[in-house]
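**Q** Next come a sequence and a model predicted from it.
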Amino acid sequence: MKTSGSAVWSGGIKDGRGAISTASGALQAAPYGFASRFEGKPGTNPEELIGAAHAGCFTMALSLILGEAGLTAEKMETKAEVTLDKVGDGFAITAIHLDLQAKIPGADKARFEELANKAKVGCPVSKVLNTNITLTATLL
């Protein structure tokens, strides 16, 4: 399987404007720029998209792992907080914290945490990211 995302950019780093899209069309020409990336202004940014991809991948991987353990989630909600820090002459994603809240009938806390950690380590997005990934998993 292969998929893709794309970006266009015009202008300099601070005054320029860009747009990010996905091949599926689910995200079409979403605006991004210096202000949305570093100043909290409206628009998206690469780190936010990595966070969404990581949250989605992790949660889906956990669904598979739960199914293999004979469990089915009633609801799982994951937020991925991506930390972008200045490192040397540039910037780097230095950490991602996954915050999972889940309602899983029949799951006990210890087994739930074990399975959630297995998903954290095993999901494809976790595997590609070379950063510190932490997890808080709350069973509701």
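**A** Structure received.
**Q** hey, let's count contacts and neighbours off CA atoms from now on
**A** Will do.
**Q** quick one, strands of the protein?
**A** Assigned by DSSP state E, the strands in the chain fall at 5-10, 17-22, 30-32, 75-87, 90-103, 132-139.
**Q** Format those strands as TSV; extra columns: mean neighbour count and distance to residue 65.
**A** Below are those laid out as TSV (neighbours: other Cα atoms under 10 Å; distance: least, Cα to Cα, whole Å):
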stretch	mean neighbour count	distance to residue 65
strand 5-10	12	28
strand 17-22	17	27
strand 30-32	18	33
strand 75-87	16	13
strand 90-103	16	14
strand 132-139	16	15
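**Q** out of those, nearest to residue 42?
**A** Within the strands of the chain, the stretch nearest residue 42 is strand 30-32; the backing value is 8.2 Å (Cα to Cα).
**Q** Structure two is appended below for comparative analysis:
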Amino acid sequence: MKRTANAHWSGTIKEGKGTITTQSNILNQTNYSFKTRFVGEETGTNPEELLAAAHAGCFTMAVSAALTEKGFAPLSLDTVATVTMEHLSITSVHLSITGSVADIDAEGFEAITKGAEQNCLISQVLRIPISSEAQLLS
């Protein structure tokens, strides 16, 4: 399987603008720029936000797979991925998941999420510290 995304850029780094389009067209000429990345003055995305979205999705699916494999039925799982960038380097990702899962205790849920933290495909390709926290909803 291969997935693609296209990026287009015109202009200088600070004044230029670009667009990102994904193979599925879910992002279709979506704006990105220096301002969307570092200043926040324009509507659009940035690479760090896209990385956070990819990691949140991958991690959540990995948690669901691990729960299912162990015989638990997840009712809902919600993850926030926070990508931290310092001095033009991505320094960490923190994954915060809340879940509603029948017949599991908080310790079991956390153990499964810790495994997914290290083993989801996006986590495996990153060479930065990755952390997570889990909250089981009653």
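**A** All right, it came through fine. The structure displayed is predicted, hence computed values, not measured ones.
**Q** Out of the strands of the first structure, which is closest to residue 38 of the first structure?
**A** Among these, the nearest to residue 38 of the first structure by Cα to Cα is strand 75-87 (9.5 Å).
**Q** Residues contacting the longest helix along the first structure, please?
**A** Looking across the first structure with DSSP state H, the single longest helix is helix 46-68. Residues from elsewhere that reach helix 46-68 of the first structure, judged by Cα atoms under 8 Å, 6 or more residues apart in numbering: 37, 72-73, 76-82, 84, 93, 96, 98, 115-116, 118-120, 122-126.
**Q** If we use 6 Å, what do you get?
**A** By Cα atoms under 6 Å, 6 or more residues apart in numbering, the residues outside helix 46-68 of the first structure that reach it are 78-80, 82, 119, 123, 125.
**Q** hmm, back to that, make CSV out of the strands of the first structure and add distance to residue 41 of the first structure.
**A** Output for the strands of the first structure, formatted as CSV (distance: least, Cα to Cα, whole Å):
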stretch, distance to residue 41 of the first structure
strand 5-10, 17
strand 17-22, 13
strand 30-32, 9
strand 75-87, 16
strand 90-103, 19
strand 132-139, 26
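**Q** before we move on, the earlier item: list the buried residues in the longest helix of the first structure.
**A** 47, 50-52, 54-59, 61-63, 65-66 (16 or more other Cα atoms under 10 Å).
**Q** Average offset of that helix relative to the second structure?
**A** For helix 46-68 of the first structure, the mean deviation from the second structure after alignment is 0.4 Å (mean Cα distance after the TM-score superposition for the first structure).
**Q** I'd like to check the angle between that helix and strand 75-87, please.
**A** Relative orientation of helix 46-68 of the first structure versus strand 75-87 (axes from the mean of the first three to the mean of the last three Cα atoms, to 10 degrees): 140 degrees.
**Q** circling back: identify whichever of the strands of the first structure lies nearest to residue 111 of the first structure.
**A** Checking those against residue 111 of the first structure by Cα to Cα gives strand 132-139 as the closest, at 10.4 Å.
**Q** what does that closest one correspond to over in the second structure?
**A** Counting by TM-score structural alignment, strand 132-139 of the first structure lines up with residues 129-136 of the second structure.
**Q** ok, and what's touching that stretch?
**A** 92-100, 106, 110.
**Q** Now with 7 Å, please.
**A** The contact list for stretch 129-136 of the second structure (Cα atoms under 7 Å, 6 or more residues apart in numbering) reads 91-100, 106, 109-110, 113, 117.
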